[in-house]
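A.B. asks: sequence plus predicted model, see below.
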Amino acid sequence: MDIKIYLNDKKQFVEDGLKRFMLEANGPFVQHIEAMRYSLFAGGKRVRPILCLAAAEAICKSKDQAEALLPVACALECIHTYSLIHDDLPAMDDDELRRGKPTNHVIYGEGQAILAGDGLLTWAFDLITDQRYNTLSAEQRLAIVQTVARAAGPLGMVGGQSLDIASENTDFPFSTLQTIHKSKTGALITCSVQAGAIGAGGSEREIAALVEYGNQIGLAFQIVDDLLNATSTTTELGKAAGSDNSRGKATYPAFFGIEETRQKAKKAVTNAIKALKDFDQKADSLRALAEYIYTRSN
């Protein structure tokens, strides 16, 4: 399959969904919603919602059935965007550029940026559970809410971010880096795949296989992020290059060097594809996405 065409089509599908579902910037909360919309529509590859939809496609009998997961996919992008807003704050990574544009706190101020992130996080769960947009059963929605909350919370993304900050400029072991990557980045990627599988009515075996796939591509994604931060330019990345080293963050290249790190990313992609061995051609988009994650340039 042509992964570029697939990604463009699915990205547009997600963009249209976000525009349809997202709150309009009017009324007494206009500034708050403007700040939410600024970061949500500032660009991005929409990898997490696309993974959710692709996982559903691997199980569903029809395209329409898989596309019923669009509200969940859009909610995942809201949570990812919230994490980026907070990650860029002066108290955290203190970045002034994201996706080639000024970060949220540069435009709206630190307080409004914090609240924009809070708004996106909580509104995401409103979207997942809103019966106006969902055809999923109550049981499926509950399972997805729990899966997403666990992945985004203190034992997932937020916990990983906390450990990442606490570990800056310290001599910590590789096992700590593994925990940071699995939690800070990997957890939301894995849960995107898992949510798609749950919403598609996957069996326990299918969901378990897709969770393993998600674990492996989540690892590959963060390893490649480490590589790109060390080897690309700010223009190429759309955010500050070399920032990991300047902030004293431990990374895969710091532990293993560039070439061995590339090999480890490739191995994770190979393991992800192996996890799909019992799936037919409906999972080809997931296979192609795994390769894309390895070869991406930003």
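C.D. replies: Structure's in. What do you need? What you see is a predicted model, and the numbers here were worked out from it, not measured in a lab. Numbers count the residues shown, from 1 in each chain.

A.B. asks: going by C-alpha atoms from here, please, whenever you check contacts or count neighbours.
C.D. replies: Will do.

A.B. asks: can you pull out the strands in the stretch 1-150 of the chain?
C.D. replies: Using DSSP state E, counting those that start in this stretch, the strands of the stretch 1-150 of the chain run over residues 97-98, 101-102.

A.B. asks: any idea how far the first one is from the chain center?
C.D. replies: Taking CA atoms, centre = their mean, to the nearest Å, one finds strand 97-98 lying 17 Å from the centre of the chain it belongs to.

A.B. asks: adding distance to residue 238, write the strands of the stretch 1-150 of the chain out as CSV.
C.D. replies: CSV is the format used below for these (distance: least, CA to CA, whole Å):
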stretch, distance to residue 238
strand 97-98, 6
strand 101-102, 7
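
A.B. asks: so for residue 30, which of those sits nearest?
C.D. replies: Closest of the strands of the stretch 1-150 of the chain to residue 30 is strand 101-102, at 19.9 Å (criterion: CA to CA).

A.B. asks: about what we covered before: so which of the strands of the stretch 1-150 of the chain is the most packed in?
C.D. replies: Highest mean neighbour count of the strands of the stretch 1-150 of the chain: strand 97-98, a mean of 18 (counted as mean count of other CA atoms under 10 Å).

A.B. asks: another one to put next to it:
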Amino acid sequence: MNSFEEYLQNCLNNIKDSKVKEAMLYSLLAGGKRIRPQLLFSALKAYGIAEEKGFPCAAAIEMIHTYSLIHDDLPAMDDDTLRRGRPTCHIQFDEATAILAGDALLTQAFHEVLKSDATASQLVSLESLISSYSGANGMVLGQIYDLEAEGRCDVSIEALQRVHEYKTGKLITLPLLCAAVLANHEEDFEVWKSIGYAMGLSFQIQDDVFDVTSTCEELGKDIMSDAGNHKSTYVSLLGVERATQLAQEYYDQAWQHCLALRIDHSAMKPVFDALIKRKK
């Protein structure tokens, strides 16, 4: 991942210096787990393709993920003050700059993906996937479902799954589909979608557990924020023990789907294991 981090550090070099660029870099280079790039690179390797082929696409997805975090942290959304162990973007700069930085990262993502070593048809597919999975039929849809569920005591497990299928699962699925496009294996889309759905739910359930079992220092962000925002979570509905079990069940489902693909499964196993064993 070191070579990708170096790539990420330089991918905004064409943007003119400004307070907005400073805020973009502050958030984009704040570290984090880089889970979505790892998924893309692992899937590419599983197809026998070097991870470098996915650098522009991975950077684009990381820009979209970062923009979503910047906006999620705003007072109008989750009103968080800490992200990845540092002040959130609107705290470090100001609210207007944070909004613009998020807008700019989203826009830049579509420019970045065009740097991919891919055919014109593949580039169209990549742009279409990024738009669909991050927009009003994807991640953004999950965000509004999430906001609408705040403060309600009648949220069911099924409704919660719908929130996170979109809010979390879409950006977990996106890198897997992008890898299939770059590898010319779009016939595998439906299996990758099943993997991304199950993995996204497992990931979100883990986050819900960490929110009540970890410290602020361990997570690098505010804890108990879901309770503070009166959100139903897998923990509030099921308890920590059952939620933890369910995360493992979804992880197992994702791995079983993965085994159905004609790929090098050993290339995918490390990132699967890292996700289920993560502590933050």
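C.D. replies: Done, it's in. Small disclaimer: the values here were computed from a predicted structure and weren't measured.

A.B. asks: of all the strands of the stretch 1-150 of the first structure, which one is nearest residue 219 of the first structure?
C.D. replies: Per CA to CA, nearest to residue 219 of the first structure of these: strand 97-98, 21.9 Å.

A.B. asks: what packs against that closest one?
C.D. replies: With contacts defined as 3 or more CA pairs under 8 Å, 6 or more residues apart in numbering; DSSP states H and E, strand 97-98 of the first structure has no packing partner among the helices and strands.

A.B. asks: output the residue interval of the second structure matched by it.
C.D. replies: Taken onto the second structure by TM-score structural alignment, strand 97-98 of the first structure occupies residues 82-83 there.

A.B. asks: who wins for proximity to residue 185 of the first structure among the strands of the stretch 1-150 of the first structure?
C.D. replies: Taking CA to CA, strand 97-98 is the member of the strands of the stretch 1-150 of the first structure nearest to residue 185 of the first structure, at 16.6 Å.

A.B. asks: out of the strands of the stretch 1-150 of the first structure, the one nearest residue 125 of the first structure is which?
C.D. replies: Nearest to residue 125 of the first structure among the strands of the stretch 1-150 of the first structure is strand 97-98; the distance by CA to CA comes to 24.6 Å.

A.B. asks: and the strands of the stretch 1-150 of the first structure: which comes nearest residue 123 of the first structure?
C.D. replies: strand 97-98 (21.9 Å).

A.B. asks: superposed on the second structure, where does the closest one end up, distance-wise?
C.D. replies: Compared with the second structure after fitting, strand 97-98 of the first structure has a mean deviation of 0.3 Å; criterion: mean CA distance after the TM-score superposition for the first structure.

A.B. asks: on that earlier part again, among the strands of the stretch 1-150 of the first structure, which is nearest residue 288 of the first structure?
C.D. replies: The closest of the strands of the stretch 1-150 of the first structure to residue 288 of the first structure is strand 97-98. By CA to CA, the value is 26.2 Å.

A.B. asks: list the residues that contact residue 150 of the second structure.
C.D. replies: 229-232 (CA atoms under 8 Å, 6 or more residues apart in numbering).

A.B. asks: switch the cut-off to 6 Å
C.D. replies: By CA atoms under 6 Å, 6 or more residues apart in numbering, the contact list for residue 150 of the second structure reads 230-231.

A.B. asks: that one matches what in the first structure?
C.D. replies: Matched by TM-score structural alignment, residue 150 of the second structure corresponds to residue 168 in the first structure.

A.B. asks: so its match sits in a helix?
C.D. replies: No. Counting by DSSP: H, G, I helix; E, B strand; the rest coil, one finds residue 168 of the first structure to be coil, located in no helix.

A.B. asks: show me what residue 199 of the first structure aligns to in the second structure.
C.D. replies: Counting by TM-score structural alignment, residue 199 of the first structure corresponds to residue 182 in the second structure.

A.B. asks: tally of neighbours for that match?
C.D. replies: By other CA atoms under 10 Å, the residues close to residue 182 of the second structure number 24.
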